[in-house]
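1. 3D model of this:
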Amino acid sequence: MKLLTIIGARPQFIKASVVSKAIAEQVDLSEIIIHTGQHFDANMSDIFFDQLGIPRPNYLLDIHGGSHGEMTGRMLSEIERVMIKEKPDRVLVYGDTNSTLAGALAAAKLHIPVAHIEAGLRSFNMRMPEEINRILTDQVSDLLFCPTQAAIDNLAREGFSDKPVQVLNVGDVMQDSALFFAQRATAPQGFDLSDGFILTTLHRAENTDDLARLEAIVGALNTIHATVAHVVLPLHPRTKAAIAKAGLILNVHVIEPVGYLEMIWLLQRCALVLTDSGGVQKEAFFFGKACVTMRDQTEWVELVDVGANKLVGADQANIVATVGRLYGQKVEDQHQLYGGGQAAERIAKYLSSK
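-> Next comes the predicted model:
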């Protein structure tokens, strides 16, 4: 079976790192990789291929910037060209980015079966571009690899039980990656803080593109840094530009974007995670750290249910108070929420059996 894998953003590189390894172990599977270029900064893209041993992409489309519609449209056109040339038996897409949706739509229009890894997730917030991407991708996929029972339940409520598709709970490939690479974690270059810092990420459009939310979050980060513990923020290029445009002053410990192995190192040593990312919420859990999420909803509802994750939106006072309350708390995976680190193997074996 000839698989065509489409990736373009940091979380997808991490997921593909373990799935591509598992695919390579199946003698009846071959893989071609398209990198759309959605993340084009070297520290957000190239470094992941270097660190994680992902096979270099067969195609690099170099498509980034512009509006969501422009980016997705350009990807759709270029991915279609590759599909027509390569004639894959199946297309493999990850997560909920514009690259995901473009790849799934291009395949569906060419009547190529689509497998969606991380299917069934829902935040129930249609203002999030990621929510639109994941819903539409699920609708045109025939093979839905779900990371959790909650994802299975979401698809059942949407009527997928009555559709000619396969819905499987395989576990979360992000846990596979975290466990596999934990022993190879390395410190960011020049990092000199002791353990006990608060690891922060900030990049969601709902926060960076809304001035009121961005001001509140920056204010909260500054207060936490001054009163609770050092806030360490690997600053996303897009967020850096948004903060500068808004004229805000960020008084925290800012570092350059880090690779996955450095991110694991930071997760192992921090005392709390403060984020608006989807994947980082889980990564905090994998390493036993409490997480405070600066969003109004999350697709990882099971983490909220077990008390490992607290949603605080962009309310400055709530962010500061919750961080102060949870700082230093440990969490345990008592329910094997994400499959125990065998998801990639399950996915590859299932693809091989088709």
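2. use CA for all of it now, contacts and neighbours both
-> Noted.
3. So for stretch 341-351, what gets flagged as buried?
-> If you call a residue buried by 16 or more other Cα atoms under 10 Å, then stretch 341-351 has these buried ones: 341-348, 351.
4. which ones among these are found in helices?
-> 343-348, 351 (DSSP state H).
5. List the buried residues for stretch 85-104?
-> Buried, per 16+ other Cα under 10 Å, within stretch 85-104: 88, 90-104.
6. Tabulate the buried residues of stretch 341-351 (CSV), appending distance to G69.
-> Listed next are the buried residues of stretch 341-351 as CSV, based on distance: Cα to Cα, whole Å:
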residue, distance to G69
G341, 35
Q342, 36
A343, 32
A344, 31
E345, 35
R346, 34
I347, 31
A348, 32
L351, 32
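7. What is the nearest of the residues you listed to N43?
-> Checking those against N43 with Cα to Cα, the nearest one is A344 at 25.1 Å.
8. so who does the residue nearest to the closest one when sequence neighbours are not counted touch?
-> Spatial nearest neighbour of A344, excluding adjacent residues (Cα to Cα, 6 or more residues apart in numbering): V19 at 4.8 Å. Counting by Cα atoms under 8 Å, 6 or more residues apart in numbering, V19 makes contact with 173, 344-345, 347-348.
9. to compare against the first, here's another:
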Amino acid sequence: MKIFLIAGARPNFMKIAPMARAFDPHHDLDYKIVHTGQHYDHNMSDVFFQELGIRKPDYHLGAGGGSHAQQTAKIMIGFEEICTQERPDLVIVVGDVNSTLACSIVAKKMNIQVAHVEAGLRSFDLGMPEEINRMVTDAISDIFFVTEDKGLENLLNEGKDKNTIHFVGHVMIDNLFYQLEKLEIMGREGFIGNEFKQEHPAYGVVTLHRPSNVDDQATLVSIMETLSTVAETLPLIFPIHPRTRKNMESWNIVPSENIRLVDPLSYMAFLNLWKDARMVLTDSGGLQEETTALGIPCLTIRENTERPITVTEGTNALMGVSRQKILDSFERIMNNDWKIGQRPRFWDGRASERIADIIQRISNDR
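-> Take a look at the predicted model:
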């Protein structure tokens, strides 16, 4: 079986890497890695792929930036060309980025089967571009790999055949465990943020990038004021997204001296930082899951989440942008009164092996 593994940005590679490693022993699963180039990232060097334990992409579409429509169109045009050349049997897309949507549409129109990893996740917030990508991709996919019970429930409610849905666990957690092992045997002296970590026995980590939080001046001012209050007790380190930095500079928002701003970090440097944090404050999706996997308190600065298991079973809680909620939750964490949580079912580092076994069975039945 000829397979295309699709990645559009650095976080996508964290999801396809464990699948690539799991496919390697299955010699009749002939996979190629397609990087759409949705996001340019200078950290994606040879060392990056060595750390992931995978080869560099076989194809790079170089789609680049632009509006959602421009980016999606460029990816579709480039992907159609290589599908015409190669005629893969299966296209595997991950997550909810524009590349996920674009490559799914192209594949289906060429009668190529599509498998969606992290299928069925829903925030039910159509103001989020990612939600539209998730919904459309699931509407046309043939095979669904699910990370949590709610994903299974959502797909069944949407009329999907239960025989096409596979509860396998989470490939992002597979990669987390793999990278943690790598981290233990490598030197960390050159990592940005390591000096901050050594200076502060207890600290928190912040990430903010969602337009609803960082593109509205009043909202961003309020969030930063709340973070400054937190930082009076617990120093914070903030790898800042370029979009967030630009807006802070435009609106002259100056963070507290107890909040250390640093440039975006490589995956390993960031993992080295947040894995030992007292708490994480974020509006990211993946970080909600990774903190749950390691049992680290996470305050999500959003009104909703497409990953509800991190709230119901894990260490995550939704804060919205409420100053009072954040400060009350922070106090509980500092008083060791936060929920312990548990690692969800199948978040055991073997999701990719399950996916490989299922695809092998599908291939044998063809």
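10. What's the match for R184 of the first structure in the second structure?
-> Using TM-score structural alignment, the partner of R184 of the first structure in the second structure is K182.
11. Tell me, how many residues neighbour that match?
-> Number of residues near K182 of the second structure (other Cα atoms under 10 Å) recorded here: 15.
12. what's the closest non-adjacent residue to it?
-> Once flanking residues are discounted, K182 of the second structure sits nearest to E51: 7.4 Å by Cα to Cα, 6+ apart.
13. Next: D142 of the second structure.
-> Per Cα to Cα, 6+ apart, closest to D142 of the second structure is V114, 5.4 Å.
14. Tell me which residues touch that neighbour, please.
-> V114 of the second structure neighbours (Cα under 8 Å, 6+ apart): 90-93, 104, 107-108, 140-143.
15. go with 10 Å
-> Residues near V114 of the second structure by Cα atoms under 10 Å, 6 or more residues apart in numbering: 3-4, 89-93, 103-108, 137-138, 140-144.
16. ok, now I34 of the first structure?
-> Counted by Cα under 10 Å, 6+ apart, I34 of the first structure has contacts 4-8, 56-61, 79, 82-83, 99, 103.
17. Tell me which of the residues you listed fall in helices.
-> 79, 82-83, 99, 103.
18. burial count for the closest residue to G37 of the first structure other than its chain neighbours?
-> With sequence-adjacent residues excluded and distances taken as Cα to Cα, 6+ apart, G37 of the first structure is closest to D62, at 4.2 Å. Residues near D62 of the first structure, counting by other Cα under 10 Å, number 14.
19. now the strands for the second structure?
-> 2-7, 30-35, 59-60, 90-94, 113-117, 143-146, 165-167, 204-207, 236-239, 259-262, 279-282, 298-300, 316-318 (DSSP state E).
20. and among these, the most buried is which?
-> strand 298-300 (a mean of 28; mean count of other Cα atoms under 10 Å).
21. on average, how far is that one from the matching bit in the first structure?
-> With mean Cα distance after the TM-score superposition for the first structure, strand 298-300 of the second structure departs from the first structure by a mean of 0.3 Å once superposed.
22. Tell me which other helices or strands that strand touches.
-> Strand 298-300 of the second structure sits against strand 204-207, strand 279-282, helix 286-294, helix 309-312, strand 316-318, helix 323-334, with contacts defined as 3 or more Cα pairs under 10 Å, 6 or more residues apart in numbering; DSSP states H and E.
23. which outside residues touch the first one?
-> In this case it means strand 204-207 of the second structure. Outside strand 204-207 of the second structure, the residues touching it (Cα under 10 Å, 6+ apart) are 197, 227, 230-231, 234-241, 244, 259-261, 264, 270, 273-284, 287, 297-301.
24. Tell me the residues of the first structure aligned with that strand.
-> Against the first structure, strand 204-207 of the second structure falls on residues 198-201 (TM-score structural alignment).
25. And that stretch, how far out from the chain middle?
-> Here stretch 198-201 of the first structure shows a centroid-to-chain-centroid distance of 16 Å under the convention Cα atoms, centre = their mean, to the nearest Å.
26. With stretch 78-95 of the second structure instead?
-> The answer for stretch 78-95 of the second structure is 22 Å, by Cα atoms, centre = their mean.
27. isn't L29 of the second structure right up against S363?
-> Yes. Using Cα atoms under 10 Å, L29 of the second structure makes contact with S363 at a distance of 8.2 Å.
28. give the contact list for the nearest residue to R134 of the second structure once chain neighbours are set aside.
-> Closest residue in space to R134 of the second structure, ignoring its immediate chain neighbours: D96 at 5.2 Å, by Cα to Cα, 6+ apart. Going by Cα under 10 Å, 6+ apart, D96 of the second structure touches 12, 116-119, 121, 129-137.
29. So which of these wins on neighbours?
-> That'd be A119 among the contacts of D96 of the second structure, by other Cα under 10 Å, with 29 neighbours.
30. Now do the same contact list for the alignment partner in the second structure of I224 of the first structure.
-> By TM-score structural alignment, I224 of the first structure lines up with V230 in the second structure. Applying Cα under 10 Å, 6+ apart to V230 of the second structure gives the contacts 204, 224, 236, 256, 258-259, 326-327, 330-331.
31. for Q50 of the second structure, same thing?
-> Here Q50 of the second structure is in contact with K56 (criterion: Cα under 10 Å, 6+ apart).
32. you'd agree S352 of the first structure is up against D89?
-> No. S352 of the first structure is beyond contact range of D89, at 11.8 Å (criterion: Cα under 10 Å).
33. got any residues that touch both of these two?
-> M1.
34. Now do the contacts for H203 of the first structure.
-> Counted by Cα under 10 Å, 6+ apart, H203 of the first structure has contacts 209, 235-240, 242, 275-277.
35. and it, how far is that from S352 of the first structure?
-> Using Cα to Cα, to the nearest Å, H203 of the first structure is found at 37 Å from S352 of the first structure.
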